[in-house]
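# Okay, predicted coordinates and the sequence, questions at the end:
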Amino acid sequence: MRRISHDLRTLQATRWRWLVLLCLLVSWNAFATSVQATLDRNDVRLGETVTLNLRIDGDANVNTPNLSALDSDFEVLGTSTNSTLNIVNGQQSSELIIGVALRPKHTGDLQIPSLTVAGNPTQPLTLHVDPPDASAAANAGKEVFVDVTANPNHVYVGQQLLYTVRLFFDVNLNSGNLADPQASGVDLRKLGNDVDYESVRNGRRYHVIERRYALIPQRAGPLTIPSIEFQGEATDPTSPNDPGGFFNPGGLFGNTTPVTADSPPVNIDVQAPPPAWGKTTWLPARSLTLSLEGVPSDNKLTVGQPLNLRMVVEATGLSGDALPELSLPTIDGATVYPDQSNTTTHDDGQWLTGHRERSFAIFPQRTGTLTLPQITLTWFDVQTGQKRVATLPAHSFNVVAAGGAPAATSSSTQPAAMSSPTAASSVASSLAASPAATAPSMVWRWVALGSIALWLISMVLFGGLYWRRRSSTLASAHKKTDDSTDSARAQRQAFTDAARGSDLAVQARRLLAWARAERPALRNLGEVAEALASEEQRAAIALLQREQYASVSAQKRIDLAALFAKGFAWRTDDVQADSPLPPLYPFKLD
């Protein structure tokens, strides 16, 4: 009986193990499938369509979910599916996208509730629906027209605005070309991919292709973006020669007629920075963050061991190259070694987001307290119209000596022992009493000679390696100097070409690039002017900046190409600008 009871308990435990394993497998299968819901647009007008994309990763065999929860606010026009299968390094992954075409039934902020797809809930989404466009009457009855909008139409210099281009058509287009917007003194970047949807204007249903651009004005004053032209060919499916005949079954191959459409020009008011802004770098952004990574939680450092920090600045509404260079101030009791900056720019389909980061290695030189001062970065909030300051608080660290380091007063024990006359006499007596110590040994003599020979060979090899490395270093230095000279020559030629044109923004960028090719420590044209000895060149740079940012027209145009034909007239006492390392300084408010 005891054995039977033991077997029953063993069988019961085995069943529990299998049950737990089955639950783990089911849980893993649930986690293996992830679902994400997104909208192709977050803002639409009443009468337009929007696509809800349900992305399923990990399982391509999923049915269309129940969409009845959308009936109160949306009209479901139809669904489509697109599946992909990827095999990378023997690992298989699948993805299924279910597209749901929706048309809002009323205006306002409409909620798309959570949907259950493949056993997993999606996150709720919000869609903003505006009333129909009041200016649509101007395009009533047109088969093809182009509509453009600028948001906002009142900006500061350097501030990004969202420029949207929409092509409306209700004909069968065989081909077409929609040009990009063009404007002088504007940095233009395309955002994301084209969006395809339907819209109703004045009771007529149109197919719409939408493109978005980031426009950044480079100078203050009134800005006009010229009209955008569309040129294409429309196909008439009902051929008068052979409608639905043998050569045109179903009217698929009709005659083509050219179609064109122009958008109205857009006027934008571009303001200069506020007069009270000062000399701080002008950073008009929608949001900006400044962070410092790598600070130890215990605030303890060791002499001679590096503290590796990474400073990151990220701003929405600015590109990465518009952000200032990051640096650390001079730290008492430590040496700072900065790394190269890393700059990137990405977008979410509406706004640019610039990212700049830089790493620093801080080597403490002595024990005690090491303080990293507070660092600030001033920027302008374009949404509120206020000056803001991003701050990194000061950090204090406790620096300790390296482990195992000898004390400053310690010395070798053998010389201390020999300093005693009694000990010295004792050692001498013991050596005299030992015949083996006074008699020369042939074995030890050969060992000594062999050691000397090995030492001489090592010195010869070390000398050869040293001179080889020295020759390689000198050759590399000569090559780097030649590359730097070639870069300065190329930048000089680029500035000379730009100086013959009329684009002030390009002239300013080329002039700064040429100056930095010769003196990398210079950060902006203001520092270039301070490093020059020629009053004519300094005045030319000041006038170039006023014309670019303050919209001030000069009475007489300065020939920049002739003024800088002989190169920069650098000040001979300006030694700091020749340093190849970036400057170490904190950000300041003004």
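Yes, it's here. Since this is a predicted model, take the numbers as computed values, not measurements. Numbers count the residues shown, from 1 in each chain.

# contacts and neighbour counts: CA atoms only from here.
Fine.

# what about stretch 435-442, how long is it end to end?
Using C-alpha to C-alpha, to the nearest Å, the gap from the first to the last residue of stretch 435-442 comes to 15 Å.

# could you list every residue that touches the most centrally placed residue in the chain?
For the chain, the residue sitting closest to the mean C-alpha position, by C-alpha atoms, centre = their mean, is T344 at 2.4 Å. Counting by C-alpha atoms under 8 Å, 6 or more residues apart in numbering, T344 makes contact with 319-321, 354-356.

# Which of those residues sits closest to A334?
Closest approach to A334 among the contacts of T344 (C-alpha to C-alpha): R356, at 24.6 Å.

# putting a second one here so we can go through both:
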Amino acid sequence: MVGRLLAAFFGLVLALGATMSARAAEPQLTLEATVEADSPEPYVGEMILLTLRGDYDAFITLERFEGIELPNFTWLQLGRDVWSKGRKNGREYTSVERRLAIYPQKPGTFTIGPFRHRLTVDDGSGRRSETIVVSNAVTLTVRPKPATNGGWWLPARNVAIEDHWDMDTARLADGATATRTVTITAEGQTAAALPPPPKVVAPWLIAFIAPETRTTEITRDGPTGTVRWQWRMRLSKAEPGRLQAFHIPWFDTQSRQMRDVVMKSRRFAYATVTAPEGSSAPIRAWNWLLPLAVGLVLPIGAALNGRRPMPAREILARFRRWLPERDALAMRSARMRGDVKAYRLAAARRLAHHGHAPERHLAEIDAALFRRAPIRAVDLRETDRRLRGLFRRPAEAGTCERQLSPRDTVPQRGR
């Protein structure tokens, strides 16, 4: 009888020891979700950092996060998961950290999570078991985006701009083409969130924009988006002009203030034009030689007309018809040299003088000069022949005055 009692007692002790040993061997697995924002109540479109951190007192052979669903948010993962080893309460732990950048798409109060991490654990004796660790849920309140000038909304931690010109546009060589490169970088936003390029339009300017370049760099602190714009610009007229400044507003999520970056204003002028904007160009030799020649011809005109002197306006008109235009001579010289740029500059001046639109009649040359088409594709001889025919016809209605004839200026005398 005593032997049976002792056997039962030792069996109970062994069972209790095995149970306690099994409980002590159970791994401690925790997964925590936290959010970081620059404000307790961020705005729509503002970046929020979501961190999932797991601490596991176990030997993990396989793992995967189950599908992350974030309705009302767009998101991207900030690099790969980071695994590390550490100690906690004297025990060795395996830790994993995953970071996401999430962007609320509408205002309201939302619950983020819980998230699930599926693990395959080895108990140390070769036996494996699968378990799912569930995180906590986080509640977040999102405010609607505030009203802004122009309606553009760009929340970011920092926005920088680089505005580079490859030459001094205030002193351009004749026919020169300037290249402008603008690079905008936004910390805390992707490249897709950056604005489209502004329209560069002016009546005195020819501008072509190259295809834009957008890139996004991923860091543990969030994405950094970059957009690059490039224009090629040149004057379409000899007169100077000024390209207006362009402002890009953005919201500083750290100071909680609206700011802006500026594409600065820029003056365009040929180096040969030194007069300030709004004033006429300096008097050139041709401008005073012509009146001098007219003054010398006046007596001859009076003698040839017979009984009374011809009006100075009629003599000037006839004198101009006799002499070739300066721009016509420049066009001929450039055509003979095969100089497309010089030909385009002289032709644009002559077209504008006769009341025609240079951009309309010189489109083929502009495409070759500004769109990097082969210049040899431009047939200057054919272009010159077409323009000579255009100059023989009257200018487009309403664009220039018709030349005066003797009947317009000299009243007919009765006989």
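Received it, and whenever you're ready, just let me know what you need. No experiment lies behind these values; they were computed from the predicted model shown.

# Please state their TM-score.
After superposition, the two chains reach a TM-score (TM-score structural alignment, normalised by the length of the second structure) of 0.56; 252 aligned residues with a C-alpha RMSD of 2.7 Å.

# Under the alignment, what does the residue nearest to the centre of the first structure map to in the second structure?
Taking TM-score structural alignment, T344 of the first structure has T215 as its aligned residue in the second structure.

# Helix, strand or coil: sort out its match for me.
strand (DSSP: H, G, I helix; E, B strand; the rest coil).

# Likewise for S21 of the second structure?
S21 of the second structure ends up helix, using three-state DSSP.

# neighbours of it, just the number please.
Here the count is done by other C-alpha atoms under 10 Å, and S21 of the second structure has 11 residues near it.

# Show me the helices in the stretch 251-400 of the second structure, by range?
Using DSSP state H, counting those that start in this stretch, the helices of the stretch 251-400 of the second structure run over 285-305, 312-322, 326-337, 340-353, 358-361, 363-370, 380-392.

# In the first structure, which residues correspond to the second one?
Residues of the first structure matching helix 312-322 of the second structure are absent, with TM-score structural alignment as the criterion.

# show me the contacts for N308 of the first structure.
For N308 of the first structure, the residues meeting the contact criterion (C-alpha under 8 Å, 6+ apart) are 294, 359-362.

# hang on, T126 of the first structure is in a helix, isn't it?
No: counting by three-state DSSP, T126 of the first structure falls outside a helix, being strand.

# Quick check: it touching I112?
Yes: under the criterion of C-alpha atoms under 8 Å, T126 of the first structure lies in contact with I112, with a separation of 6.1 Å.

# Pick out whichever of these two has more residues nearby.
Between T126 of the first structure and I112, counted using other C-alpha under 10 Å, the more crowded position is I112 (19 against 14).

# any idea how far the more buried one lies from V76 of the first structure?
Between I112 of the first structure and V76 of the first structure the computed distance is 12 Å (C-alpha to C-alpha).

# try S227 of the first structure
36 Å.

# what number of residues lie near V134 of the second structure?
Summarising burial for V134 of the second structure: neighbours were counted as other C-alpha under 10 Å, giving 18.

# Quick check: chain neighbours aside, which residue is closest to the alignment partner in the first structure of it?
In the superposition onto the first structure, V134 of the second structure corresponds to D262 when matched by TM-score structural alignment. Beyond its immediate neighbours in the sequence, the residue positioned closest to D262 of the first structure (C-alpha to C-alpha, 6 or more residues apart in numbering) is E229, lying 4.5 Å away.

# on that earlier part again, quick check: the match of V134 of the second structure touching I228?
Yes: assessed by C-alpha under 8 Å, D262 of the first structure is found in contact with I228 at 5.5 Å.

# about what we covered before: in helices, which of the contacts of T344 of the first structure appear?
Mapping those onto helices (DSSP state H) picks out no residues; all lie outside.

# Could you turn the buried ones of those residues into a ChimeraX selection?
Applying 16 or more other C-alpha atoms under 10 Å to the contacts of T344 of the first structure leaves a buried subset, and the ChimeraX line that selects it is:
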select :319,320,354,355,356
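
# quick check, nearest of the contacts of T344 of the first structure to S487 of the first structure?
Closest to S487 of the first structure out of the contacts of T344 of the first structure is D321 (19.6 Å), distances taken as C-alpha to C-alpha.

# So what does the closest one match up with in the second structure?
Residue pairing (TM-score structural alignment): D321 of the first structure is matched to A192 of the second structure.

# Quick one: map Q231 of the first structure onto the second structure.
Taking TM-score structural alignment as the alignment basis, one finds that Q231 of the first structure is matched in the second structure by R118.

# In space, what's closest to its match - neighbours in sequence excluded?
In this structure, R118 of the second structure finds its nearest non-sequential neighbour in I132, 4.4 Å apart by C-alpha to C-alpha, 6+ apart.

# So the one you found, which state does it fall into?
What three-state DSSP gives for I132 of the second structure is strand.

# Hmm, L119 and it touching each other?
Yes: when contacts are counted by C-alpha under 8 Å, I132 of the second structure is listed as touching L119 (6.0 Å).

# Which one's more surrounded, the two?
Here I132 of the second structure and L119 are compared on neighbour count by other C-alpha under 10 Å; more neighbours surround L119, at 21 against 15.

# so who does the more buried one touch?
Going by C-alpha under 8 Å, 6+ apart, L119 of the second structure touches 60-64, 130-133.

# which of the residues you listed also appear as contacts in the first structure?
Retained in the first structure by both residues aligned by TM-score structural alignment, their matches' C-alpha atoms under 8 Å are the following of these: 60-64, 130-132.

# Now the two most distant members of those.
Between any two of these, the greatest separation by C-alpha to C-alpha is 13.6 Å, found for T61 and I132.

# measure F73 of the second structure to I102 of the second structure for me?
F73 of the second structure is 6 Å from I102 of the second structure, where distance means C-alpha to C-alpha.

# Over to V201 of the second structure?
Remark: distance between V201 of the second structure and I102 of the second structure (C-alpha to C-alpha) = 38 Å.

# In terms of packing, which of those two has more residues around it?
Per other C-alpha under 10 Å, whichever of V201 of the second structure and I102 has more neighbours is I102, with 21 against 12.

# The more buried one pairs with which position in the first structure?
Under the alignment defined by TM-score structural alignment, I102 of the second structure is paired with L215 of the first structure.

# Next: W229 of the second structure.
With TM-score structural alignment as the criterion, the equivalent of W229 of the second structure in the first structure is R358.

# was I right about its match contacting P324?
No: contact status for R358 of the first structure versus P324: not in contact, 11.3 Å apart, counting by C-alpha under 8 Å.

# If you count surrounding residues, which of those two has more?
Taking neighbours as other C-alpha under 10 Å, R358 of the first structure and P324 compare with R358 leading, 19 against 16.

# Please, which helix or strand holds the more buried one?
Applying DSSP states H and E as the criterion places R358 of the first structure in strand 352-364.
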